[in-house]
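Asker: Build me a model from this:
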Amino acid sequence: MKWLNYFLNFNIPFYIYKLNMNDSIIYSRNIKINQPMIILYGMIYIIKNFHNHKKTTIAILDAENILYINHMKEKNCHYKIIAISKSFLMSFQWKNLININENLNHIIFKELIKLYTRTNKKYEMMNIIMSHKYIKNRVIQLLLFCARDCGNINKTYVTISHYISQNTIGLLSGSTRTTINRILKKLTYNKYIEYSIDKKITINIYYFYMPNIKKQSLNIK
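Answerer: Sure thing, here's the model as predicted:
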């Protein structure tokens, strides 16, 4: 992993966090954490929890994304970082990068800009998902984005590399497990998706994109 190599080779202090599936990190105004974290491996999502019990997912991040929640000013909410799969995050302090030699400083900050650019696209992706009125469309968009960003391609199939539970899909799309179960069953019945032996979702690109295929209506809102 290039980030580990950068930090080890140039003696830049860092700390590795390991999150197992469903482990979480909470950011609130009472917790003064302002260290950025680079996702080395795995997949996490960020939920904004309001004190009136409403919540919304604001991003799904994976390897080569950066997590940085700093100086929270909102009094009525907190952020929760939840691991979809086993994940490794590397935290560091900005001051330690500033103190390294100028040539390395330039290289690392150039790479960090790339991380921020990739990460910003993930926030935009979540906005697109949540802009759909119907839950079925949110779920389909979510699966397609995950397949694009972390999928293993095999001819006309793409398998999402991380196991994503129905509960997690419900949280990500703003729905319930019952509704998600019904949508996934319909998608499976119509051959849009299937499950691998280890319960990972496989998307049948042939059914999604071939224009000459007569697609059945899902009839799910």
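
Asker: CA only for contacts and neighbour counts going forward, please
Answerer: OK.

Asker: where do the helices sit along this protein?
Answerer: For the chain, applying DSSP state H gives helices covering 2-9, 94-98, 102-130, 135-150, 166-173, 177-189, 205-209.

Asker: what angle separates the first one from helix 102-130?
Answerer: Orientation of helix 2-9 against helix 102-130 (axes from the mean of the first three to the mean of the last three CA atoms, to 10 degrees) gives an angle of 150 degrees.

Asker: Here is a second sequence; please produce its structure as well for comparison:
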Amino acid sequence: MTWIHLLSKSHIPFSVYKMYKGDSLIQPKTIKNTHILVILQGILSMYHVLNKTEVICNSIVYTGHIITSNDSDYTYNYISLRTSYIISLPITTTDLNQYIDHKIFNQILYNYNNTLKQNIDINRIFIHKNIKFRLIQIIIILSMKFGIIHNQKIMIPLIIHKIDLANILGGNINTINKILKDLDDQKIVTYAKRNIYVHNIVFLKYYCYLLR
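Answerer: As a prediction, this is how the structure comes out:
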């Protein structure tokens, strides 16, 4: 892996953590970040904790994205949607001056840029009021990033519960059930055994365009 190779070669201390599906990583608003956290492999949903009862899904981040937040006004909760691996490296001034070289700096900038672009794309989805539009857009993103061809369909190899989709999209499970049934009846998307199958990605994108 690029990160482990670069850090080992530069003798930079780092740690790797394993998150199982459903595990949480919480970044409290009162604690200053002293490490950069990068997703080596996996996918996490990112939640913005407003208060004890109000939580909003801000983004979905995956392999290569940086999940360290510099926003000290809010708490963020990252929930792993499948087994994921996170690498942690120090960002204190002393550590950076002592160890960092241009390759690592470029890698950090590259990952930050990808994370920012992903967050912008996801936010554009979440500002849309139509839950069906949100769901289809998320399915398209997951298909493009994780999809594999299986029996002439695109299978998203992630075990995703309907309640996970409801929480991510800000809807309820009844709404998700109705949307998935409608997509299945039209032979566009099938949800079976907690996996999502896309029958025609081109038609799915066109269907999403019609919902705008």
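
Asker: coming back round to it: which among the helices of structure 1 is found nearest to Asn52 of structure 1?
Answerer: Shortest separation from Asn52 of structure 1 across the helices of structure 1 is recorded for helix 166-173, at 16.6 Å, computed as CA to CA.

Asker: Figure out how far the closest one is from the centre of its chain.
Answerer: If you compare the mean C-alpha spot of helix 166-173 of structure 1 with that of the full chain, they lie 12 Å apart, counting by CA atoms, centre = their mean, to the nearest Å.

Asker: so where is it in structure 2?
Answerer: Counting by TM-score structural alignment, helix 166-173 of structure 1 lines up with residues 162-169 of structure 2.

Asker: Quick check: the matching stretch compared with structure 1, mean distance?
Answerer: Its match in structure 1 and stretch 162-169 of structure 2 itself, once the structures are fitted together, sit a mean 1.0 Å apart by mean CA distance after the TM-score superposition for structure 1.

Asker: what's that stretch in contact with?
Answerer: With contact meaning CA atoms under 8 Å, 6 or more residues apart in numbering, stretch 162-169 of structure 2 is reached by Ser45, Ile56, Cys57, Phe126, Ile131, Arg134, Leu135, Asn172, Ile173, Ile176, Asn177, Arg194.

Asker: Give me the buried entries from those.
Answerer: Ser45, Ile56, Cys57, Phe126, Ile131, Arg134, Leu135, Asn172, Ile173, Ile176 (16 or more other CA atoms under 10 Å).

Asker: With Asn33 of structure 2 as the reference, measure out to the first one.
Answerer: Ser45 of structure 2 sits at a distance of 20 Å from Asn33 of structure 2 (criterion: CA to CA, to the nearest Å).

Asker: re the thing from before, just give me the closest of the contacts of stretch 162-169 of structure 2 to Pro157 of structure 2.
Answerer: If you rank those by distance to Pro157 of structure 2 using CA to CA, Arg194 comes first, at 9.5 Å.

Asker: Not counting its neighbours along the chain, what's nearest the counterpart of the closest one in structure 1?
Answerer: For Arg194 of structure 2, the aligned position in structure 1 is Lys199, judged by TM-score structural alignment. With sequence-adjacent residues excluded and distances taken as CA to CA, 6 or more residues apart in numbering, Lys199 of structure 1 is closest to Tyr163, at 6.6 Å.

Asker: just checking, that neighbour touches Thr202?
Answerer: No - Tyr163 of structure 1 lies out of contact with Thr202 (CA atoms under 8 Å); the separation is 10.4 Å.

Asker: Could you check how far the residue lying closest to Ser15 of structure 2 once chain neighbours are set aside is from Val38 of structure 2?
Answerer: Computed as CA to CA, 6+ apart, the closest residue to Ser15 of structure 2 that is not its neighbour in sequence is Ser88, at 5.2 Å. Relative to Val38 of structure 2, Ser88 of structure 2 is positioned 7 Å away (criterion: CA to CA).

Asker: So which of the two has more stuff around it?
Answerer: Set Ser88 of structure 2 next to Val38 and count neighbours by other CA atoms under 10 Å: Val38 wins out with 23 against 18.

Asker: residues touching the more buried one, list them.
Answerer: Counted by CA under 8 Å, 6+ apart, Val38 of structure 2 has contacts Thr63, Gly64, His65, Ile66, Ile67, Thr68, Ile86, Ile87, Ser88.

Asker: quick one: the residue positioned nearest the centre of structure 1 from Asn99 of structure 1, how far?
Answerer: With distances taken as CA atoms, centre = their mean, Ile60 lies nearest the centre of structure 1, 2.2 Å away. According to CA to CA, Ile60 of structure 1 and Asn99 of structure 1 sit 32 Å apart.

Asker: again, but for Lys48 of structure 1
Answerer: Here the criterion is CA to CA. By it, Lys48 of structure 1 lies 34 Å from Asn99 of structure 1.

Asker: Comparing the two, which shows the higher neighbour count?
Answerer: Per other CA under 10 Å, whichever of Lys48 of structure 1 and Asn99 has more neighbours is Lys48, with 17 against 10.

Asker: Check whether that one really touches Lys55, as I assumed.
Answerer: Yes - in this structure Lys48 of structure 1 lies within contact range of Lys55 using CA under 8 Å: 5.5 Å.

Asker: quick revisit: export the contacts of stretch 162-169 of structure 2 to JSON lines and tack on distance to Asp101 of structure 2?
Answerer: As requested, the contacts of stretch 162-169 of structure 2 are arranged in JSON lines below (distance: CA to CA, whole Å):
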{"residue": "Ser45", "distance to Asp101 of structure 2": "31"}
{"residue": "Ile56", "distance to Asp101 of structure 2": "37"}
{"residue": "Cys57", "distance to Asp101 of structure 2": "35"}
{"residue": "Phe126", "distance to Asp101 of structure 2": "37"}
{"residue": "Ile131", "distance to Asp101 of structure 2": "45"}
{"residue": "Arg134", "distance to Asp101 of structure 2": "41"}
{"residue": "Leu135", "distance to Asp101 of structure 2": "41"}
{"residue": "Asn172", "distance to Asp101 of structure 2": "48"}
{"residue": "Ile173", "distance to Asp101 of structure 2": "48"}
{"residue": "Ile176", "distance to Asp101 of structure 2": "47"}
{"residue": "Asn177", "distance to Asp101 of structure 2": "50"}
{"residue": "Arg194", "distance to Asp101 of structure 2": "44"}
